[in-house]
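Peer 1: next come a sequence and a model predicted from it.
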Amino acid sequence: MLEVKNFTKKYKNGKLAVDNISFTVKNGEIFGFLGPNGAGKSTTIKAIVGLIKKSSGDITIDNIMIEDNPLLYKSKFSYLADNPLLFEKYNGISYINFVADIYGVSKEDRDRRLNKYLDYFNIRESMVDDISSYSHGMKQRLAIIASLIHNPDLLILDEPMVGLDPKSSFNLKKIMRDRADRGKMVFFSTHMMEVAENICDRIAIISEGKIVAMGSLDDIKENLSEDKSLEEMFLELTDVK
């Protein structure tokens, strides 16, 4: 389980980016993290993966804190950034092998997983080409495969559908659902309300650094006494005009 408890991030300039938020992502669920630009989504994700330090609060994965055991903590998850930076002088297969070596993935396991995901994301023929020659969408697909190659307990995705073609987007959603059904965790941010509405078991909506709604879609509708779409409720809760 991923647990974020009383997390606050305040920058040196005094800006309060995230204000005392708490949530959990349970084994076997897809958890959507929604909010407008500047709401605190990326700040929260960067704190979870260890790219920025917390001002206060606790973040644990399976009761492990990054401060106590950084290697074990980081072995629990994969992180796909909204604009992933890849080693562009590598070709596709060298990059995947590099990532697999870091996580100690056996040749048998990496070959089996890679063979499956290359078909899912239609990138097989480009794996011998330098990454510098890839389109944005191809880089995104390669980064997704890299995030899956060690079969992490927790998959953290920041706007994962951006730049994907319809088939790749469909297959990524299928993978996310399959992982949750097998007891793993998926935590992702998105601006695509339809995607969140269709595949998330629970969601949290963050606005101006605070969580303004959390739970299943039905729970949120009941709490607000509203029978509206997620998009309509999102706009109301975040005061987006």
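Peer 2: Perfect, thanks for sending it.

Peer 1: from now on I want contacts and neighbour counts done on CA atoms only, so please keep to that.
Peer 2: Noted.

Peer 1: so who does the most centrally placed residue in the chain touch?
Peer 2: The chain has residue 157 as the residue nearest its centroid, 1.7 Å off, counting by C-alpha atoms, centre = their mean. By C-alpha atoms under 8 Å, 6 or more residues apart in numbering, residue 157 lies in contact with 79-82, 186-189.

Peer 1: so of these, which ones are in helices?
Peer 2: Among the contacts of residue 157, no member is found in helices (DSSP state H).

Peer 1: alright, now check it against this:
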Amino acid sequence: MLKLDSISKSYNKGRVKAVDNISLEIKPGEIFGFLGPNGAGKTTTIKMIVGLLKPDNGSVTVGGINAWKEPLKAKSMISYVPDNPEVYDKLKGIEYLNFIADMYEISKDKREEKMNYYLEMFNIKDAIEDIVGSYSHGMKQKLVLTSALISEPDLFILDEPMVGLDPKSSFNLKAIMREMCDEGKTVFFSTHVLEVAEKICDRIAIISKGKIVAMGTMEELRSHAKEKESLENIFLELTE
């Protein structure tokens, strides 16, 4: 479903290598965790996948489609939740959701069904007629999650999705991620909450200083680490 082939990205006229020759493949039905310390290259990698940054070299393929040669076709299969919920503060919540639904050409009946389902699940239905600028950070995060889910994406990409969510919403999001993958869809997400990654991910990649230093199932990661008790121990060993 997602293939990264030797992608790299530098800043400051090539002096800072944010992502250094990363390659990976993720199959349909996988929850794939992407972990690393601050500044390791996680968000830069995600932005190259979703088309916000162009790789210096290498390619990104989504569902067999080159994301830079056929960007609209590739993006139609993706929903993206960034690490900070960037929304239009002057719109009402319902106006924002309808704007996103229009972008994905979702029918009126289908969008209403999906909106009602996720707004109830994330407990923000009562605020949907309010201006987004009046929302708390957590409410904005729930709105962005709802907007990303109504298109039923084949590839769901999330950057630190649990930040700002209350415990019930975090629980519901984890259940949604697993349900999507049970239906053959793919979830790619970065998180600093290592316990969540350890519990729900089918495979995990750990990135440090722009390079992937380990990738595999929890059992495979344990087999290559001295400290095997938890993902936290493995993570600290590999990134230090």
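Peer 2: Received, thanks. Being a predicted model, the structure only gives us computed values, none of them experimental.

Peer 1: got a TM-score for the two of them?
Peer 2: The TM-score (TM-score structural alignment, normalised by the length of the second structure) is 0.97; 239 aligned residues with a C-alpha RMSD of 0.9 Å.

Peer 1: picking that back up, tell me the residue in the second structure aligned with the residue nearest to the centre of the first structure.
Peer 2: Counting by TM-score structural alignment, residue 157 of the first structure corresponds to residue 158 in the second structure.

Peer 1: what about residue 58 of the second structure, which SS state?
Peer 2: strand (DSSP: H, G, I helix; E, B strand; the rest coil).

Peer 1: in the second structure, which spans are helices?
Peer 2: Using DSSP H, the helices assigned to the second structure run over residues 42-50, 71-75, 93-103, 108-121, 137-149, 167-182, 194-200, 218-223, 231-239.

Peer 1: export those to TSV and append columns for distance to residue 87 of the second structure and mean neighbour count.
Peer 2: Output for those, formatted as TSV (distance: least, C-alpha to C-alpha, whole Å; neighbours: other C-alpha atoms under 10 Å):
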stretch	distance to residue 87 of the second structure	mean neighbour count
helix 42-50	17	22
helix 71-75	19	17
helix 93-103	8	18
helix 108-121	16	15
helix 137-149	7	22
helix 167-182	19	16
helix 194-200	26	16
helix 218-223	36	15
helix 231-239	33	17
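
Peer 1: so which of these comes closest to residue 208 of the second structure?
Peer 2: helix 231-239 (5.8 Å; C-alpha to C-alpha).

Peer 1: other SSEs contacting the closest one?
Peer 2: Helix 231-239 of the second structure sits against helix 194-200, strand 203-208, strand 211-216, helix 218-223, with contacts defined as 3 or more C-alpha pairs under 8 Å, 6 or more residues apart in numbering; DSSP states H and E.

Peer 1: turn the helices of the second structure into a markdown table, including distance to residue 13 of the second structure.
Peer 2: Listed next are the helices of the second structure as a markdown table, based on distance: least, C-alpha to C-alpha, whole Å:
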| stretch | distance to residue 13 of the second structure |
| --- | --- |
| helix 42-50 | 16 |
| helix 71-75 | 26 |
| helix 93-103 | 35 |
| helix 108-121 | 43 |
| helix 137-149 | 33 |
| helix 167-182 | 38 |
| helix 194-200 | 34 |
| helix 218-223 | 35 |
| helix 231-239 | 26 |
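
Peer 1: tell me how many other residues crowd residue 33 of the first structure.
Peer 2: The number of residues packed near residue 33 of the first structure is 26, by other C-alpha atoms under 10 Å.

Peer 1: so how far is stretch 178-186 of the first structure from its chain's centroid?
Peer 2: Offset of stretch 178-186 of the first structure from its chain centre (C-alpha atoms, centre = their mean, to the nearest Å): 13 Å.
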